[in-house]
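> what follows is a predicted structure for the sequence shown.
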Amino acid sequence: MTKSQELFKRAVNRIPGGVNSPVRAYGAIGETPRFIQGAVGSSIFDVDGQKYLDYICSWGPMILGHNHPVIRDAVVRACENGLSFGCATEREVEMAEFICERIPHVEMIRMVNSGTEAVMSAIRVARGFTGKSKIIKFAGCYHGHSDALLVSAGSGVMTSGVPDSAGVPKGCTQDTMIAVYNDLESVKQLLEESNDEVAAVIVEPVGANMGVVPPKDGFLEGLRTLCDEHKALLIFDEVITGFRLKFGGAAEYFGVTPDLVTYGKIIGAGMPVGAYGGRKEIMEMVSPAGPVYQAGTLSGNPVAMAAGLAQLKLLWEDQDVYTRIYRKGEYLFEGIQKILKENEVPYQVNYTASLGCIFFTSEKVTDYTSAKTADTKAFAEYFKYMLNHGVHLAPSQFEAMFLSDAHTQEELDLTLELVEQYFKTW
């Protein structure tokens, strides 16, 4: 028995399912989770001493690679002053100024502790600002596990086969309306049916929790127009895409301006951080400036702020990083597509910049319904092959591969060689 197996055996006795987040579970692919001891650059190392080329990157935050020395040093220095004060700190102000001065659509921002908290708070602010109650989300888009949004969610919910969640009262979701991703007509219909009682439309600008599903041309622009026409706010959930597609996130990448945006992942450089922000007139609704209550004892934690600010400064000062990882994404995902075509494998490759995935289906994937046609058993066999050959992927058909600036050309070529070897025997 490996040490990972031993740890998992212990974990299932004290932790539900043996993991602290369902996306870490390997049950869907019939394996035991690898327990990770350390990481550097593009590689992670498990407790059994195995090295893996990592395409999870802590689910996105490690855009510069694991254990970046500048970020690590910033954390160590911050720790020397204490881990938490429960009081205001200068670094919180620096973080807010740094973001707001560089992202035009974020005039004010509030730090929180997770993406779930950021989205939950942004929804509350949207309702408070508009005086309306209904929300439109998209099937397959995941916005955290708050009650009102755990409806037709993607990611771990898809993998486990649970369509929504037990423990969520019907009353919590009665104002949540479900549209079809990449289908503007479905949004228009819901807006009209609601008699203009929709406070906000929330969307992952690039769907990344039902696998990777890019927006069709005109989709995000169409949402902006519909929201303006119906006096609803447009919320971009950029927990994954924020500071990854470009410094200004998907909003800059696609040239569409949201009213509110939620962040996570990269702004904490691996520390547990989230944030939501937007126009000043909307954000001034938040307590103590306004009547919309939201609080967090550990929000703006000084160590987390030190890590996140260090990473954002590195990204701002070297924005060629976005060109580099875009080219890596194009090379890797186009390379996989070419291998599938040459071997007459009818699967699909979807990607946007440094996010991508293979869908084990012959159907073009543009939304939640088409994503669900993927053969999860076929994915499981592929996953196990790659893992056994030292490549660490997300243990779910419905998650993204993340590239970092630390991935080298040689590592991309090695990955493509393994993909080709696998599908040659398909």
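Received it, and whenever you're ready, just let me know what you need.

> drop to CA atoms for contacts and neighbour counts, all remaining ones
OK.

> end-to-end on stretch 29-47?
Start-to-end span of stretch 29-47 (CA to CA, to the nearest Å) is 20 Å.

> got it, and stretch 197-207?
Using CA to CA, the two ends of stretch 197-207 sit 25 Å apart.

> helices along the stretch 101-250 of the chain, start to end?
Assigned by DSSP state H, counting those that start in this stretch, the helices in the stretch 101-250 of the chain fall at 115-130, 156-160, 170-173, 184-193, 219-229, 249-254.

> ok, and which of those helices has the densest surroundings?
Stretch with highest mean neighbour count among the helices of the stretch 101-250 of the chain: helix 115-130 (a mean of 23; mean count of other CA atoms under 10 Å).

> CSV for the helices of the stretch 101-250 of the chain, including distance to F236?
Below are the helices of the stretch 101-250 of the chain laid out as CSV (distance: least, CA to CA, whole Å):
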stretch, distance to F236
helix 115-130, 9
helix 156-160, 21
helix 170-173, 20
helix 184-193, 15
helix 219-229, 10
helix 249-254, 8
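
> closest one to V273 among the ones you listed?
V273 lies closest, by CA to CA, to one member of those: helix 115-130, at 7.4 Å.

> the residue nearest the centre of the chain: what's it in contact with?
Nearest to the geometric centre of the chain sits I240, at 2.9 Å (CA atoms, centre = their mean). Residues in contact with I240 (CA atoms under 8 Å, 6 or more residues apart in numbering) are G60, A208, Y263, G264, K265, I266.

> and with 7 Å instead?
G60, G264, K265 (CA atoms under 7 Å, 6 or more residues apart in numbering).

> put this next to the previous one:
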Amino acid sequence: MTLELMPGGVNSPVRAFKSVGGQPIVFDSVKGSRMWDVDGNEYIDYVGSWGPAIIGHADDTVNAALIETLKKGTSFGAPCVLENVLAEMVISAVPSIEMVRFVNSGTEACMGALRLVRAFTGREKILKFEGCYHGHADSFLVKAGSGVATLGLPDSPGVPKGATSETLTAPYNDVEAVKKLFEENKGQIAAVFLEPVVGNAGFIPPQPGFLNALRDLTKQDGALLVFDEVMTGFRLAYGGAQEYFGITPDVSTLGKIIGGGLPVGAYGGRKDIMEMVAPAGPMYQAGTLSGNPLAMTAGIHTLKRLMEPGTYDYLDKITGDLVRGVLDAGAKTGHEMCGGHIRGMFGFFFTAGPVHNFGDAKKSDTAKFGRFYRGMLEEGVYLAPSQFEAGFTSLAHTSQDIEKTVEAAAKVLRQI
């Protein structure tokens, strides 16, 4: 029935289970670390609505605040006090952000940031990394041609060549490839965009010195450094990956957690850059639902919870226990696996590794991952339905959840 109503029966492609086989699960409700499908089956959830549910699904405090806000209206299309409250929280938390603009999705945030860096620098080229996802705007839907790091070929029909002709790509963690591109395009690159920890090619952390090198190279050339922290923001640390690694970019994009499960995004950066944005400056960007009171409320109360002492230590412990448990089970059952975590973000691949970029990630045995995935579903564990997506834990996950998941993984790994 849904196939007749929506393309592929879904509103976002990875939900269709194409890469893992079987039929997608239709969910009915969520609470804490759990999800229930329409047939009443219960699952331990490691997707967390793809990241936002860091304090747990349907948090009572967030929901109570949303109900009170709802009584006042869902959207004003005009300034509201709550925008200022969340803006102050974001600015005080994220090292690079002196001014912020709220939008309605991570894609929108990256689109705004892209236009901003081009407006500020007067340059048009951007450099992104293979396997990094920055939303579905035309300029970002590019991957490197095999062995040709500079080949800006559109990744989707409907994307004109002109939209991607100014997009350069390099393998993640490859400083020499970035240096070469800067030498070949001296004074022409507006910005380097990257996920400081890759989450859209699976979990791939930066190698020591990689982020520092990008910071140095952009400064030397007069280009800007943009961290896409839609996934890592408020997850790796309260101040995001930039706090965790001690590298301050010029511009950052945010989403997911800052909306507490409601549609939201944001981009921000140095004041002199952000003052290019209308109405302070000439770069136009707008949005009817931007800064709406519901999303602001959910974000405020989610961040308040994350400010409590011990939050990130707890995420680090349970996620570390999970990853070590699964990898240990893999080793004992003779599977080639590798993986890792930072705080509440994790991933593993069915390859001996190491995995430093998307090329390495593609060596993973995706057919085996599909079998593992379906087996874990049978055991009541819901993972991201793709080998090339990071996983997420929450403050609602218990040590019992982790133990049960590791036991399920051991069982499934023995079977496959």
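Right, received. Where do you want to start? Every value quoted in this text rests on a predicted model; they were computed, and no experiment measured them.

> nearest to G140 of structure 1, out of the helices of the stretch 101-250 of structure 1?
helix 156-160 (8.3 Å).

> one step back: how much space between the corresponding residue of structure 2 for the residue nearest to the centre of structure 1 and N357 of structure 2?
Under the alignment (TM-score structural alignment), I240 of structure 1 pairs with M231 in structure 2. Going from M231 of structure 2 to N357 of structure 2 by CA to CA gives 17 Å.

> what about the corresponding residue of structure 1 for S29 of structure 2, which SS state?
Correspondence of S29 of structure 2 to structure 1, assessed by TM-score structural alignment: G38. Under DSSP: H, G, I helix; E, B strand; the rest coil, G38 of structure 1 falls in the strand class.

> sorry, back to before: how much space between the residue nearest to the centre of structure 1 and A200 of structure 1?
Relative to A200 of structure 1, and taking CA to CA, I240 of structure 1 is found at 20 Å.

> ok, V75 of structure 1 next?
From V75 of structure 1 to A200 of structure 1 the distance is 37 Å (CA to CA).

> also D54 of structure 1?
From D54 of structure 1 to A200 of structure 1 the distance is 36 Å (CA to CA).

> please apply the same query to Q37 of structure 1.
42 Å.

> same thing with G290 of structure 1?
19 Å.

> if you count surrounding residues, which of these two has more?
A200 (29 against 13; other CA atoms under 10 Å).

> map that one across to structure 2 for me.
Using TM-score structural alignment, A200 of structure 1 pairs with A191 in structure 2.

> for its match, give me its contacts.
V117, I126, L127, A223, L224, L225, V226 are the contacts of A191 of structure 2 under CA under 7 Å, 6+ apart.

> since we're on the closest residue to it other than its chain neighbours, how many residues are nearby?
When the adjacent residues along the chain are set aside, A191 of structure 2 lies closest to L224, with 4.4 Å between them (CA to CA, 6 or more residues apart in numbering). Neighbour count for L224 of structure 2, taken as other CA under 10 Å: 25.

> before we move on, what about P346 of structure 1?
15.

> could you verify my assumption that it touches S362?
Yes. If you go by CA atoms under 7 Å, P346 of structure 1 and S362 touch, sitting 4.9 Å apart.

> tell me the buried residues in stretch 73-86 of structure 2?
Buried positions in stretch 73-86 of structure 2, judged by neighbour count with 16 or more other CA atoms under 10 Å: S75, L82, E83, L86.

> what's the first one aligned with over in structure 1?
Translated: S75 of structure 2. Per TM-score structural alignment, S75 of structure 2 is aligned with S84.

> contacts only, for its match.
S84 of structure 1 sits in contact with N301, P302, where contact means CA under 7 Å, 6+ apart.

> so where does it fall, helix or strand?
S84 of structure 1 belongs to no helix or strand when assigned by DSSP states H and E.

> how much space separates it from S146 of structure 1?
For S84 of structure 1 relative to S146 of structure 1 (CA to CA), the value is 26 Å.

> coming back round to it: check contacts around the match of S29 of structure 2.
Counted by CA under 7 Å, 6+ apart, G38 of structure 1 has contacts I44, F45, D46.

> export those to CSV and tack on distance to G65 of structure 1, neighbour count and secondary structure?
Listed next are the contacts of G38 of structure 1 as CSV, based on distance: CA to CA, whole Å; neighbours: other CA atoms under 10 Å; DSSP: H, G, I helix; E, B strand; the rest coil:
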residue, distance to G65 of structure 1, neighbour count, secondary structure
I44, 10, 23, strand
F45, 14, 18, strand
D46, 17, 17, strand
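
> return the member of the residues you listed nearest to Y26 of structure 1.
Closest to Y26 of structure 1, out of all of the contacts of G38 of structure 1 and judged by CA to CA, is D46, at 14.9 Å.

> tell me roughly how far the top helix by length along structure 1 lies from structure 2 on average.
Ranked by residue count and defined by DSSP state H, the top helix of structure 1 is helix 320-342. Its aligned residues in structure 2 lie a mean 1.2 Å from helix 320-342 of structure 1 after superposition (mean CA distance after the TM-score superposition for structure 1).

> equivalent range in structure 2 for that helix?
Going by TM-score structural alignment: helix 320-342 of structure 1 matches residues 310-332.

> list the buried ones in the matching stretch?
Neighbour-count burial for stretch 310-332 of structure 2 [16+ other CA under 10 Å]: 311-312, 314-316, 318-330.

> over to stretch 2-20 of structure 2?
Taking 16+ other CA under 10 Å as the criterion, stretch 2-20 of structure 2 shows R15, A16, F17, S19, V20 as buried.

> tell me which residue of structure 1 lines up with the first one.
With TM-score structural alignment as the matching criterion, the partner of R15 of structure 2 in structure 1 is R24.

> ok, its match - contacts?
Counted by CA under 7 Å, 6+ apart, R24 of structure 1 has contacts P33.

> before we move on, back to that, show me the contact partners of the match of helix 320-342 of structure 1.
237, 337-338, 340-344, 393-395, 399, 402, 406, 409-410, 413.

> let's go with 8 Å and repeat that
Against stretch 310-332 of structure 2 from outside (CA under 8 Å, 6+ apart): 236-237, 336-348, 393-395, 397-399, 402-403, 405-406, 409-410, 413.
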